[in-house]
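Peer 1: Give me the fold of what follows.
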Amino acid sequence: MKAAAFTESGGPEVLRTMDLPDPQAGPGQVRVRVRAAGVQPFDAAVRAGWAPPAATDLSWPRVPGNEFAGVVDQVGDGAGWSVGDEVLGFNVLRCYAEYVVVGANQITAKPASMPWTVAGGFTAGTQTAYLALRQLGVGQGDTVLIHAAAGSVGTAAVQLARLWGASVIGTASEANQEYVSSLGATPVVYGEGLADRVRALAPGGVHAVLDGAGGDALDLSLTLVKERQRVLTLVDHGRAESLGVQLVRGERTPERLAEVAAMYARGELSFLVRRTYALDEAAEAHREIETGHGRGKVVLTV
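Peer 2: Modelled structure (predicted):
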């Protein structure tokens, strides 16, 4: 099979298309012919040399990618799926490839109305947003501040918080203000005076913060909420403990993925793919996500 892989850690340029042995499904596993795979900062960190704690195989060449969509083409004993099933799912690594083998409990059925490009990049952002908001206890009557509201996690978080009864203020660049508004949030631009702008928009106070930006955005968030345990950062991991704020806990599950996929199918949750790249353009996809700008998701088509 063809895969976007690397034989040494480094910048995006280490990613290249390689011919690797086709993986085989064992008991309780399925092999999926990948149609699309999401690209995210997690993958860039792996490429740069980070070893995810949950990774069970860090042999070389190393194939990044931890979310995908495709068609089941091989079923191991007891897996409970059928050849030809259209699915989306998750893994720790190895999704930037023509085939990926995963446990039968790492996939769910792809809604017929969901395009392949959406399905390939859907898993990580939606489940991260879901887990984070549940940890923060977001619900009816809350006012939630979401930093980086135009990104893939922010896009899902704004909509989920609104579905669960909260009001949302979303920070984003000037170019993404209209997009954030279309998701159901009150948009606000980054920059000097942000805390005052947020206070003006939330006279009753901010109850919880989901931080996808880190740095100054996280610091000012601490001045806006009464309880630091209702602040969760997705990016500033090194400072979370000393600041007394939360990091995302919990694991992705097929049940939760099925729930958010059903929301998409009902029209309750939209998901924007901003750009697609071919598998042999994985390095370019990594260069784009490492700019830290842009709305929605970057996806590889396989």
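
Peer 1: CA atoms for contacts and neighbours, from now on please.
Peer 2: Fine.

Peer 1: where exactly do the strands run in the stretch 151-300 of the chain?
Peer 2: Ranges of strands within the stretch 151-300 of the chain are 167-172, 186-189, 208-211, 231-233, 273-278, 297-301, based on DSSP state E, counting those that start in this stretch.

Peer 1: Which of the ones you listed sits closest to R31?
Peer 2: Nearest to R31, of all those, is strand 297-301, at 17.5 Å by C-alpha to C-alpha.

Peer 1: name the helices or strands packed onto the closest one?
Peer 2: On a contact count with 3 or more C-alpha pairs under 8 Å, 6 or more residues apart in numbering; DSSP states H and E, strand 297-301 meets strand 29-39, helix 116-120, strand 273-278, helix 282-289.

Peer 1: Could you list the residues in contact with it?
Peer 2: Identification of contacts with strand 297-301 by C-alpha atoms under 8 Å, 6 or more residues apart in numbering yields 35-40, 96, 117, 120-121, 151-152, 272-279, 282, 285, 289.

Peer 1: Give me the buried entries from the residues you listed.
Peer 2: 35-40, 96, 117, 120-121, 151-152, 272-273, 276-277, 279, 282, 285, 289 (16 or more other C-alpha atoms under 10 Å).

Peer 1: about what we covered before: right, so of the strands of the stretch 151-300 of the chain, which gets closest to A69?
Peer 2: Of those, nearest to A69 by C-alpha to C-alpha is strand 297-301, at 9.8 Å.

Peer 1: list the contacts for N91?
Peer 2: Counting by C-alpha under 8 Å, 6+ apart, N91 makes contact with G65, N66, E67, V102, Q106.

Peer 1: next up, for comparison:
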Amino acid sequence: MKAISYARYGGPEVLEYGEVDDPRVGPDSVLVKVRAAAVNPVDWKCREGYLDPVLAPVFPVIPGWDVSGVVVRPGVAVPEFAAGDEVIGYVREDFLSRGTFAEYVAAPVRALARKPRNLSFEEAAGLPLAGLTAYQVLYRALEVKRAETVLVHAAAGGVGSLAVQLAVHLGARVIGTASEHHHDFVRELGGEPVSYGDGLAERVRGLAPTGVDAVFDTVGGDALKVSANLLAPEGRLASIADHEAVGHGGRYCFVRPDPRDLGHLSELAEQGAVRVHVSKTFPLERAADAHRLNQEGRTRGKIVVTVGGEPGEPENR
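Peer 2: The predicted model follows:
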């Protein structure tokens, strides 16, 4: 099958498009014909070796954890899905090897849920990792409640834009940091935008004089330090970008695959509570360009890699 892979750590130039071995489908896995795979910051961080202490690579590595596609064949111990089912998945293992930037992926059933019927494959591919991150932080780490005020950093980004929508769905008031040219987008999502940079604390306090009940940090660094001083009494802080959140009395969070959470996200998408904004798509052979654009860190919503062809078994099977 065709795939993107890299045989060593490095920049986007290490990504190669070509033939790789077809995936093997274990008893608890599902062979999925990939239709689209979203790009996430973790993809280039893995490619450059930043997650090496946590996730050992088995080179050559096929990048990508997000997927939307069609079930070709379920494993022998998988009654949940059948051939032809449209699915989404956060396909992460405990090492780096067989990712989703390929024509096919063998996805553990624990990583999958049914694709929202109202989303395109491109939109659906942007939901799993970013959506689960937002969901697990808001619902579990921060336990956001109705009528609370939540500050979301990078509110126009992949995780931030979904966090804004989920917090609004929970009945919260949302203040979202974003570049000025993204302010209208944040408003469309239901948030109240504020600009980054000097004076951020004053701008947030202008909207929430008594402080915010919860902070969802996706940036780290100075934004995290400022956020810790914006909390109301009993306020909660969680970061997906900076371990220093713990030193400020908050929590550092790392998303995990969960089919129940992903299934609930799919239901919320079908209800119209959350939508995925796809800013740009690239064909599979141009995945390196998708990585470069994502690494710039200025994208609104999601960048997605598309994979053509009709669902079916790999040719040599």
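
Peer 1: that older thread, using a markdown table, lay out the strands of the stretch 151-300 of the first structure together with distance to A79 of the first structure.
Peer 2: Listed next are the strands of the stretch 151-300 of the first structure as a markdown table, based on distance: least, C-alpha to C-alpha, whole Å:
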| stretch | distance to A79 of the first structure |
| --- | --- |
| strand 167-172 | 41 |
| strand 186-189 | 45 |
| strand 208-211 | 37 |
| strand 231-233 | 36 |
| strand 273-278 | 30 |
| strand 297-301 | 26 |
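
Peer 1: Just to check, L269 of the first structure is in contact with A157?
Peer 2: No. In this structure, L269 of the first structure is not within contact of A157 by C-alpha atoms under 8 Å, at 10.0 Å.

Peer 1: who has more neighbours, these two?
Peer 2: A direct count of neighbours by other C-alpha atoms under 10 Å for L269 of the first structure and A157 places A157 higher, at 30 against 20.

Peer 1: Give me the aligned partner of the more buried one over in the second structure.
Peer 2: Under the alignment (TM-score structural alignment), A157 of the first structure pairs with A163 of the second structure.

Peer 1: Contact partners for that match?
Peer 2: Counting by C-alpha under 8 Å, 6+ apart, A163 of the second structure has contacts G131, A134, Y135, L138, V152, A155.

Peer 1: give me that answer again for 10 Å
Peer 2: 130-138, 150-157, 169, 174, 176, 189, 216, 274 (C-alpha atoms under 10 Å, 6 or more residues apart in numbering).

Peer 1: So among the residues you listed, which ones count as buried?
Peer 2: Among those, the ones that count as buried by 16+ other C-alpha under 10 Å are 130-138, 150-157, 174, 176, 189, 216, 274.

Peer 1: Mind checking which of those residues land in helices?
Peer 2: Members of these lying in helices (criterion: DSSP state H): A130, G131, L132, T133, A134, Y135, Q136, L189.

Peer 1: what does the fourth one align to in the first structure?
Peer 2: Matched to the first structure by TM-score structural alignment, T133 of the second structure sits across from T128.

Peer 1: tell me the contacts of that match?
Peer 2: Applying C-alpha under 10 Å, 6+ apart, we find T128 of the first structure in contact with S152, V153, G154, A156, A157, L234, V248, R249, G250, E251, R252.

Peer 1: now V72 of the first structure
Peer 2: For V72 of the first structure, the contact set (C-alpha under 10 Å, 6+ apart) comprises 30-34, 81-88, 99-101.

Peer 1: For it, give its distance to G212 of the first structure.
Peer 2: Look at V72 of the first structure and G212 of the first structure: by C-alpha to C-alpha, to the nearest Å, they are 34 Å apart.

Peer 1: Over to G38 of the first structure?
Peer 2: Separation of G38 of the first structure from G212 of the first structure (C-alpha to C-alpha): 18 Å.

Peer 1: Could you do A112 of the first structure as well?
Peer 2: Computed as C-alpha to C-alpha, the A112 of the first structure to G212 of the first structure distance reads 31 Å.

Peer 1: center of the first structure, which residue is that?
Peer 2: Nearest to the mean C-alpha position of the first structure, counting by C-alpha atoms, centre = their mean, stands G125 at 2.5 Å.

Peer 1: and it, what is it in contact with?
Peer 2: Counting by C-alpha under 10 Å, 6+ apart, G125 of the first structure has contacts 38, 40, 67, 151-157, 271, 296-297.

Peer 1: please redo it, this time with the cut-off set to 6 Å
Peer 2: Neighbour list for G125 of the first structure: S152, V153 [criterion: C-alpha atoms under 6 Å, 6 or more residues apart in numbering].

Peer 1: Kindly report the same for L131 of the first structure.
Peer 2: Listed by C-alpha under 6 Å, 6+ apart, the contact set of L131 of the first structure is empty.

Peer 1: Tell me which of the helices and strands packed on strand 297-301 of the first structure approaches F6 of the first structure most closely.
Peer 2: Here helix 282-289 is closest among these (C-alpha to C-alpha), at 10.4 Å.
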